[in-house]
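**Q** For reference, the sequence and a predicted model appear below.
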Amino acid sequence: MTRASSPDRRRFLTAGTVALGAAASAMVWLPGTARAAEGTLPDGLFGLGIASGDPLPDGIVLWTRLAPDPLNGGGMPERVVEVEWEIAEDERLRRTVRRGVAPARPEYGHSVHVDVRGLRPDRAYWYRFRAGGQLSDTGRTRTAPHAHARNGFLRVALASCQNWQHGYFTPYADMVEQDPDFVLFVGDYIYESTPSSAGPRRHEGTGEPVTLEQYRNRYAQYRSDPDLLRLHAGAPWVVTFDDHEVDNDWAGEVPQDPDKQSHDAFVARLAAAFQAYYEHMPVRATAIPSGPHIQMYRRLEFGRLVRLNVLDTRQFRSDQATTPAGAESPSMTMLGAEQKAWLLDGMLDSPARWNLVASQIMMAETDILPGEGKLWYYDAWDGYQVERNALLERFADVRNPVVLSGDRHLTMISDLRTDYSDPGSEVVGAEFVGTSISSNGDQDQAAFHAQWDPLMADNPHWKFIDAHRGYHLFDIHRDGIDAQVRVVDTVVRPQAVPSTVARLRVDNGRPGVELA
């Protein structure tokens, strides 16, 4: 995207969301039908904030959810509520370009998803909502470049794994200051774990969420984090889920512990979890769940600079292997045949300079057995060796493939190779496994390196590893990608000091990644 660092833009990003509370000044954009219903709803409708997502050259999704009693199901009456929205070209919303009324329906938790079209490409917009005489904060978003735009610049922030009980979401405060064009979140937005008093914060409820209301309450708690609220209001997000939005290490319709969760019970849990996910994410109507299924893999274009392929590595996968022989079985699939064909077709036929893949779990090998032999984590792509290796062979024919992953709660940046049993095999791409926002808390760095540094010799494709909390920041140009590993000194307190612990570079036409 072409970036404009205007004083108005910077003031918005550094000051946080702007609450325009003067109802009288807002009345000019409110239809009389909506005004007639004012005063009939509880206070605090917009406590879960606002968000935008999935930018197109001419459109964006605007999101909010009415929830005056967020930790107790939402607290809304069992009726449809009209919510007014507007989007404008200026921060004060004087140059409105689109406005309308959207229904907040009880069957979707009174969430609102507005798929705005007719916008101009590659530019900033400001938006807000109103219902029951209450006005939301003002959010800022941005559209994607024109489909045929060849030049420009894109700044992307990669995030994942935010465990409420392990710490505050302090990396987001720094992310706001870095002003990304969009945030790519690759999974574990919530954790389904039971409440514990061992960390700095405690989960709501009394056990793991299973019902729709319980999942709604867990999402509502996470969305009360002030740094998360501010970032959602400051930039569009592109999201996908991993396992903890449902159940740890689930695969297809198989739970982590099938001896404790029957198939029917887990299918009902999937349906509840997917609906709560849709209700709290700025995604299009294509993601409205159908029972225990949700359409999450999709493709977004950012001119001719970037094609982003967002994967779903949970719904279509085989149950995890338990042995090395199982991991090498040709019957094992992570993506399913349809999604795999979709991914390869989209990458091989891509007109973009950079072909990004958002994969919830790590694609490069992690051999955790020092010396002879190999031992893998079976929940990652290492547990699906034949399919992974076949994909990497095809990556040799793809222009500038780069995989962006999460899950590991550490930074692990690697070359992608066609054969990890041969250190001299062809390098076909790069992978950035982003660290967590808060999961694992403030980790002991000395202990981490004592455990992991001895494994570097068995994993020569690793270029950089680290265990601080934080995120990755990418500046994408036509000639290369400049990456920063941004970290914070703590997540056990609400404020933190950010820094860059590593800079890396991917050059156009040269597969792999190097320390800068």
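**A** On my side now, so go ahead. Numbering: from 1, shown residues only.
**Q** from here on, contacts and neighbour counts on C-alpha atoms
**A** Fine.
**Q** Output the longest helix belonging to the protein.
**A** As assigned by DSSP state H, the longest helix anywhere in the chain is helix 263-280.
**Q** Now do the contacts for the residue nearest the centre of the chain.
**A** A centroid search over the chain (C-alpha atoms, centre = their mean) returns Phe185, at 1.5 Å, as the residue closest to the centre. When contacts are counted by C-alpha atoms under 8 Å, 6 or more residues apart in numbering, Phe185 touches 158-160, 237-240.
**Q** Dump those residues to CSV, plus neighbour count, distance to Pro423 and secondary structure.
**A** Output for these, formatted as CSV (neighbours: other C-alpha atoms under 10 Å; distance: C-alpha to C-alpha, whole Å; DSSP: H, G, I helix; E, B strand; the rest coil):
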residue, neighbour count, distance to Pro423, secondary structure
Leu158, 27, 28, strand
Ala159, 30, 29, strand
Ser160, 31, 29, coil
Trp237, 27, 37, strand
Val238, 21, 34, strand
Val239, 22, 34, strand
Thr240, 26, 32, coil
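**Q** Next one for the comparison:
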Amino acid sequence: MNNNFSRGNGETLASLIKRGLAPVDGTLTASKAPVFKGNPFQLGVASGDPLPDGVVLWTRLAPEPLAEDGLGGMPDRKVPVQWEVSEDQNFRYVVQHGVALALPELAHSVHVELEGLEPNRYYYYRFKVGSEVSSTGRTKTAPSAGTPISSLSFAVASCQAWYHGYYTAYQHMTADDLDFVLFSGDYIYEYAINSNNLVRPVKLSSAHNVKIVTLDQYRLRYSLFKTDPDLQAAHAAFPWILTWDDHEVENNYADEDSQYGAFTYQFLQQRADAYQAYYENLPLRSTAIPTGPDMRLYRKFTFGDLAEFNVLDTRQYRDDYTSVIVSGSDVQQRLDPDRTILGEEQEQWLISNLKYSQATWNVLAQQVVMAEIDRDTGEGEAYSMDQWDGFAAERERVFSALKEHNVQNPIVLSADIHRHVAANLKEDFKNPDSATIGTEFVATSIASGKDGAETDSYGPVWLGNEHVKLYNAQRGYLRCHVTPDQWRTDHLVMPYISSPGAPMNSYATFNVENGKPGLQGDSIMNQELERQSLVD
């Protein structure tokens, strides 16, 4: 085995040196593997952030994943972890291998940043510590930028409240033929878990019945969610591209502002702990290692000449609000040109990417709904300040950039609301006859919201906006298939998640044709009929 650290672990080490957690000369003595009380790989394996020459490999040692101190039953020492990457799942043709250190300062997580792989091909990987070997993961590198590719397939998932039901959606997703999974936020939830919200027939200790705010609590919450076998299988089947929303820290937080009355210094410590646990438990590059309460998560991925994904962070830099829903004269505050959901630096980064993109499809992969949604079905107006409606001027600046730079085929992928929604993005949302400049698909939740239903009381509100063509309140995910000529999105749903084994069905399918922004397909006609029946 090659005993040199991978680039990712070297940079992780540099981060630890900076924080005074390792010797300045970088010489760490790799202890012999401890004797584990159980399988140390109970949280599975994962890969993420696919580039043409490599991906990030992840695992975390946790022989006792639900140990209440959040440390997974691991001793306070460094542990060497062997890793290998192969062209075949039997590991006859190993192309890279090495040793990484699982550090106690990072909850014994391992992040290996691979380089030198071939573009647009599958690889298999696994880890070993002592005599214990992890399950095998499969990953895939991205095509080289600018290379013509005929198709791209991926899923969009979000909002997986483990306690609200089973992750059956991931069983179906794992059976799909996908290049990657895009996760759009709320990987965990911070709420106390108890008989009021726990659907699964399990018993949990009192350590889970608290609103989490500390590093050990966040670590334990990730461990709980990641013990799910269906989630582990989906991580092992595909590389993931992840971003967050609010519940990885706290409901509806905005930058350094808590919605629960914490002092700023208290909340920034909570945010620092939450961000560290996020990095520890997911396949992220060393560029995402947090510095205190700050973590760079927005980034870009290019897949040949076909699609470019701008992965956004709409939580860390946003302005706060005094009320979630505004109406009457208060709606004017959402038009304030100084209000930002991206922050100035991220906004300029996004607009620059859009300006210079050569891709056929240009994607904003993000969290909250971008389309304008007037929640007053009468003569008045009412809007959510938590979505892009609360930052209307910045949305207009993004739309103006799309028009000014003639950005090809804008697609927005969102989540957050636990509903499937498909909408046209309009030049003027108040005028249904104005130009359509893009298309938005909103993914429902994997589990949050329990079983859900085909529609609910919000259906008439959302469908009362002419540019909204689909509303569905069941659980599931999006499956997208992209070619140079067409973007296809399937809104996949299940009838229940309160017990395992639910079937998966396609509730609606929409197409967007290259050069023709807006939703096309028979599903529009079906939804128009549903809209009429709901309004009546």
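**A** Right, received. Where do you want to start? What you see is a predicted model, and the numbers here were worked out from it, not measured in a lab.
**Q** before we move on, back to that, mean per-residue distance, the longest helix of structure 1 to structure 2?
**A** Here helix 263-280 of structure 1, set against structure 2 after superposition, deviates by a mean of 0.5 Å using mean C-alpha distance after the TM-score superposition for structure 1.
**Q** quick one: buried residues of that helix?
**A** Of all the residues in helix 263-280 of structure 1, those buried under the rule 16 or more other C-alpha atoms under 10 Å are 266-280.
**Q** from the residues you listed, which is closest to Ala380 of structure 1?
**A** Leu270 (20.7 Å; C-alpha to C-alpha).
**Q** wait, that closest one sits on Ile294?
**A** No - Leu270 of structure 1 lies out of contact with Ile294 (C-alpha atoms under 8 Å); the separation is 9.6 Å.
**Q** ok, His409 of structure 1 to Pro511 of structure 1 distance?
**A** 25 Å (C-alpha to C-alpha, to the nearest Å).
**Q** With Arg505 of structure 1 instead?
**A** In terms of C-alpha to C-alpha, Arg505 of structure 1 sits 11 Å off from Pro511 of structure 1.
**Q** Show me what counts as buried in stretch 57-69 of structure 2.
**A** 57-68.
**Q** Helices along the stretch 401-536 of structure 2, start to end?
**A** Taking DSSP state H, counting those that start in this stretch to define them, one finds helices in the stretch 401-536 of structure 2 at 459-463, 522-535.
**Q** just the ones you listed: most buried one?
**A** Of all these, helix 459-463 has the most neighbours on average by mean count of other C-alpha atoms under 10 Å, namely a mean of 21.
**Q** Name the surrounding residues that touch that one.
**A** Taking C-alpha under 8 Å, 6+ apart as the rule, helix 459-463 of structure 2 contacts 373-377, 468-472, 531, 534-535.
**Q** Mind doing that once more with 7 Å?
**A** 373, 375, 377, 468-469, 471, 531, 534-535 (C-alpha atoms under 7 Å, 6 or more residues apart in numbering).
**Q** The aligned residue in structure 1 for Tyr253 of structure 2 and Tyr168 of structure 1: what is the separation?
**A** The alignment partner of Tyr253 of structure 2 in structure 1, by TM-score structural alignment, is Trp250. From Trp250 of structure 1 over to Tyr168 of structure 1 the distance is 26 Å, taken as C-alpha to C-alpha.
**Q** higher neighbour count, those two?
**A** Tyr168 (27 against 24; other C-alpha atoms under 10 Å).
**Q** Next, the contact list for the alignment partner in structure 2 of the more buried one, please.
**A** Alignment note (TM-score structural alignment): Tyr168 of structure 1 maps to Tyr166 of structure 2. By C-alpha under 7 Å, 6+ apart, the contact list for Tyr166 of structure 2 reads 447, 497-500.
**Q** returning to what we had before: arrange the contacts of Phe185 of structure 1 in CSV, one row each, with distance to Glu301 of structure 1 as further columns.
**A** Below are these laid out as CSV (distance: C-alpha to C-alpha, whole Å):
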residue, distance to Glu301 of structure 1
Leu158, 17
Ala159, 20
Ser160, 22
Trp237, 14
Val238, 12
Val239, 15
Thr240, 16
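**Q** For Thr313 of structure 1, state which of those is nearest.
**A** Looking across the contacts of Phe185 of structure 1 and measuring by C-alpha to C-alpha, the closest to Thr313 of structure 1 is Thr240, at 9.6 Å.
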